[in-house]
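[1] dropping a prediction and its sequence here:
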Amino acid sequence: MRFEEIEVWKEARMLSQKIFQLTQNNSFKKDLRFRDQIRSSSGSIMDNIAEGYERGGNKEFIQFLYIAKGSCGETRSQIHRAFDFQYIDQQEYENILKQCVSLSIKISNFITYIYRSKLKGDKYVKK
């Protein structure tokens, strides 16, 4: 299996793409630092899932999944700010918030699944 096959990674990738598209509008062009910050936090979700997976051990993977979940919360907070600054409209705001909350729940569920799993990770498999 590769990290590209993990459902939460796929969803994090879609969120990152959505944030990138959203921040292409003129409102974000006035605030480049904020634009870069929200792009970074949304990209960090998928990157941490990938990095944790590639480390080969479940304990490390869980640690990186928690970091990814934190980045998802950071992105959600920034979406509130984007709405407050009137960079996005009500519909965009609600859609992205819903996507962030859903992803955060799925990451939590994935953490629970891995934690309860008897598998220790690829690096512990004898070759």
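    It's in. Numbers count the residues shown, from 1 in each chain.
[2] CA atoms for contacts and neighbours, from now on please.
    Fine.
[3] list the contacts of the residue nearest to Ile96 when sequence neighbours are not counted.
    Nearest residue to Ile96 in three dimensions, chain neighbours excluded: Ile79, at 7.4 Å (C-alpha to C-alpha, 6 or more residues apart in numbering). Contact analysis of Ile79 by C-alpha atoms under 8 Å, 6 or more residues apart in numbering lists Tyr93, Ile96, Leu97.
[4] what about the second one, which helix or strand?
    It refers to Ile96. Using DSSP states H and E, Ile96 sits in helix 90-116.
[5] elements contacting that helix?
    If you count contacts as 3 or more C-alpha pairs under 8 Å, 6 or more residues apart in numbering; DSSP states H and E, helix 90-116 packs onto helix 7-22, helix 58-84.
[6] how far off centre is that helix?
    Taking the mean of its C-alpha atoms, helix 90-116 sits 8 Å from the chain's own mean (C-alpha atoms, centre = their mean, to the nearest Å).
[7] this is the comparison structure:
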Amino acid sequence: MRFEDLDVWKRACRLCVEIYKALKECRDSGFKDQITRSALSIPSNIAEGYERNTNKDATKFFYYAKGSAGELRTQIYIGIEIGYIHKRTGLNWIQEAEEISKMLSGLIKARIP
């Protein structure tokens, strides 16, 4: 199995793409850079962890991805409050990030002996 086959990786990639597309016109480069970087970090760390040779290394990167999901949710909440992200869209993204985080918890548990 490849990381590209993991549903959690696919969902994280889709969420990242949605965020990039939705914020492409955002003029606040600091906010845009931070939120897109945290979104991009989730599938990137999943892929890196999956490619590692030991469960210890893999889980470390899955935890990084989980942390980035929390960071992303925080930035979405702020983006909603400051008017950069439509509330409905943001709440959908938050729900998806929470689901991804739960999936990552399952992936971590499966790797811990």
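    Thanks, I have the structure now. Only a predicted model underlies this, so the values are computations on that prediction, with no experimental measurement involved.
[8] circling back: gap between the residue nearest to Ile96 of the first structure and Phe61 of the first structure?
    Distance of Ile79 of the first structure to Phe61 of the first structure, computed by C-alpha to C-alpha, to the nearest Å: 27 Å.
[9] trace the residue nearest to Ile96 of the first structure over to the second structure, please.
    Taking TM-score structural alignment, Ile79 of the first structure has Ile76 as its aligned residue in the second structure.
[10] dump the residue contacts of Lys10 of the second structure.
    Counting by C-alpha under 8 Å, 6+ apart, Lys10 of the second structure makes contact with Glu4, Pro43.
[11] skip the chain neighbours and tell me the closest residue to the spatially most central residue of the first structure.
    Nearest to the geometric centre of the first structure sits Ile45, at 2.8 Å (C-alpha atoms, centre = their mean). Nearest residue to Ile45 of the first structure, sequence neighbours excluded (C-alpha to C-alpha, 6+ apart): Ala68, at 4.3 Å.
[12] related to what we said a few turns ago, need the helices and strands packed on helix 90-116 of the first structure in CSV with distance to Asp36 of the first structure, can you?
    Formatted as CSV, those follow (distance: least, C-alpha to C-alpha, whole Å):
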stretch, distance to Asp36 of the first structure
helix 7-22, 9
helix 58-84, 11
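[13] just name the most buried of those.
    Among those, helix 58-84 has the highest mean neighbour count (mean count of other C-alpha atoms under 10 Å), at a mean of 20.
[14] Glu5 of the first structure: neighbour count?
    By other C-alpha atoms under 10 Å, 9 other residues sit near Glu5 of the first structure.
[15] quick one: it from Ser104 of the first structure, how far?
    18 Å.
[16] and for the equivalent of Tyr113 of the first structure over in the second structure, the neighbour number?
    Under the alignment by TM-score structural alignment, Tyr113 of the first structure pairs with Ala110 in the second structure. Applying other C-alpha under 10 Å, we find 11 residues neighbouring Ala110 of the second structure.
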